[in-house]
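In: Mind looking at a prediction? Sequence and model below.
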Amino acid sequence: MNVVFDFGAVLFEWQPAELLRTHFSHLTPTAEAAQKLAVDMFHHEDWVAFDRGTRELPDVVAAMARRLALPADMLHGFLAPIGERLLPIASTVALLEQLQHRRANRGDVHLYYLSNMPSPFARVLENRHDFLRHFEGGIFSGDVKLAKPDPAIFELLAGRYGLLPADTLFIDDSAANVAAARRLGWQAIHCTSPAALPAQVAALLPA
């Protein structure tokens, strides 16, 4: 069984509204205001293009500053170090290590990742977190100019590593990404609670 992990909100904490409340407190007096700013910032084509690797951060910052009427230097100071602010989710790291142990002893599990992640942030994570070495391979969107839920990025991962759909389990916090994987014949878990993942994954692995 191939187990494919997303990163944000699955393997690493990703709570953009909380980050914004910390760094833009004057603009986010309420949780609702923080959530609206998070949507305006991270669910717009400006950011999606950065995720996909088709725009560089300085261009994104300039466009976002104009669109949201925010100082460009403040935006850059917030966005540039996001890679360093992504903290591992302990329960998912423990699951990854358990699966790596099973792979070493039984050889019936293989570990990969498929993450929408800008290339600069991906390099930071690779350099900071030794547990990523448990993965046999994977794809960051920013490196291939494709992003989930585009089926092409799923097919690229499958082709690169010889993954058969029926033998592949995909874990993601996005319902749209999970639906895209299922349309390709992959098994999938919609991760809404990382603490629940060990039991969910165990139920789908070979006995």
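Out: All right, it came through fine.
In: From now on I want contacts and neighbour counts done on CA atoms only, so please keep to that.
Out: OK.
In: so what's L70 closest to, chain neighbours aside?
Out: Spatial nearest neighbour of L70, excluding adjacent residues (CA to CA, 6 or more residues apart in numbering): M64 at 7.7 Å.
In: Helix or strand for the one you found, just tell me which one.
Out: In this assignment (DSSP states H and E), M64 forms part of helix 57-68.
In: contacts for that helix?
Out: Here helix 57-68 makes contact (CA atoms under 8 Å, 6 or more residues apart in numbering) with 40-41, 46-47, 50, 70-72, 75-76, 80.
In: For these, which PyMOL command selects only the ones that are buried?
Out: Per 16 or more other CA atoms under 10 Å, the buried members of those correspond to this PyMOL selection:
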select buried, resi 40+41+46+47+50+72+75+76
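In: Pick the one among the contacts of helix 57-68 closest to H26.
Out: Closest approach between those and H26, by CA to CA: L70, at 11.7 Å.
In: quick one: secondary structure of that closest one?
Out: Following DSSP: H, G, I helix; E, B strand; the rest coil, L70 is assigned to coil.
In: Quick check: it vs A49, distance?
Out: For L70, the distance to A49 equals 19 Å [CA to CA, to the nearest Å].
In: repeat for Q35
Out: Q35 sits 21 Å away from A49, taking CA to CA as the criterion.
In: same thing with H23?
Out: 23 Å.
In: Kindly report the same for R183.
Out: 24 Å.
In: So for those two, which sits in the more crowded spot?
Out: A49 (20 against 12; other CA atoms under 10 Å).
In: The structure to be compared is supplied as follows:
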Amino acid sequence: MQNIMLFPKNILFDLGGVILNLDIPRTMACFKSLAGSEEEFNRIFGLLAQEEHFERFERGQISADDFLARFVDLAKRPIDKAQAKMAWNAMLLDLPAQRINCLQKLRAKGHRLFLLSNINEIHLEEVRKIIREQHGALDFDGLFEKAYYSHEIGRRKPDIATYQWLAEDAGILAQDTLFVDDNADNIKGAREAGFWAQLHLANTDLERAMANYLK
């Protein structure tokens, strides 16, 4: 399937790396500091990966308290949940006003906008805090016809069933929808579900990427 539509009726956006700036290595560096060494960091994160700890959190299958407590339990050095939470949130940066303007322009052009984010309870709380601090009373979710957060819907990308479920829930057709994400696996999943898809270079100019649909 081609990467460009002439005029997508619907545009489905990812959040982190597309609308909100992310720096994942920043979180990794914070956890390495808490762990005390790269070897200890690799041990902890290797065990968490085996347990699918992050995926389960993004599906809302474990609580925020249990998510943080697992880091504390696995660490050999004394750390607390507040430190783990600070490290976990370190990747979340800013939401540039230009991207909000871009979304508003796309809506004005007649595109129906939706959001699909692999996220979790802790990060969504922090994202809302960032938005309040940077944009006051902005109704971020109101920029979209509907916002889908993985931990609230119990589904995550790149599962094909997630895109199929969303299309049915939103009342849209995959072939009429452009999906924009900075993760190649998520793009692949969307295309396999019948969506048009555009891979976005993380943390770059969204309006430039959407130029074809703003004419």
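Out: Noted; the coordinates are in hand. Predicted model only: the values in this text are computed from it and were never measured.
In: According to the alignment, which residue of structure 2 corresponds to T192 of structure 1?
Out: Alignment note (TM-score structural alignment): T192 of structure 1 maps to L201 of structure 2.
In: With A65 of structure 1 instead?
Out: Under TM-score structural alignment, A65 of structure 1 pairs with V72 in structure 2.
In: the strands in structure 1, which residues?
Out: Secondary structure of structure 1 by DSSP state E: the strands cover 2-5, 110-115, 137-140, 168-172, 187-190.
In: Show the contacting residues for V144 of structure 1.
Out: Counted by CA under 8 Å, 6+ apart, V144 of structure 1 has contacts 52-53.
In: and it, what pairs with it in structure 2?
Out: Under TM-score structural alignment, V144 of structure 1 pairs with I153 in structure 2.
In: Could you tell me how far P96 of structure 2 is located from I119 of structure 2?
Out: Look at P96 of structure 2 and I119 of structure 2: by CA to CA, they are 19 Å apart.
In: do A197 of structure 2 as well
Out: Relative to I119 of structure 2, and taking CA to CA, A197 of structure 2 is found at 20 Å.
In: which of the two has more neighbours?
Out: A197 (25 against 22).
In: Tell me the spacing between the more buried one and K188 of structure 2.
Out: 8 Å.
In: what sits up against the longest helix seen in structure 1?
Out: Of all the segments of type helix in structure 1, defined by DSSP state H, the longest one is helix 90-106. Helix 90-106 of structure 1 is contacted by residues 10-11, 108-111, 131, 134, 194-195, 197-198 when judged by CA under 8 Å, 6+ apart.
In: Now with 10 Å, please.
Out: Residues from elsewhere that reach helix 90-106 of structure 1 (CA atoms under 10 Å, 6 or more residues apart in numbering): 1, 3, 5, 7, 9-13, 107-111, 131-136, 194-199, 201-202.
In: hmm, which of those are the buried ones?
Out: Buried by 16+ other CA under 10 Å: 1, 3, 5, 7, 9-13, 109-111, 132, 134-135, 194, 197-198, 201, out of these.
In: From those residues, which land in helices?
Out: Taking DSSP H, the ones among these that sit in helices are 197-198, 201.
In: Could you save the residues you listed as JSON lines and add columns showing distance to R123 of structure 1?
Out: Output for those, formatted as JSON lines (distance: CA to CA, whole Å):
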{"residue": "L197", "distance to R123 of structure 1": "26"}
{"residue": "P198", "distance to R123 of structure 1": "27"}
{"residue": "V201", "distance to R123 of structure 1": "28"}
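In: How about the contacts made by the residue nearest to D150 of structure 1 when sequence neighbours are not counted?
Out: Using CA to CA, 6+ apart and skipping the chain neighbours, the partner closest in space to D150 of structure 1 is A180 (7.5 Å). Residues near A180 of structure 1 by CA under 10 Å, 6+ apart: 148-151, 154, 186, 188.
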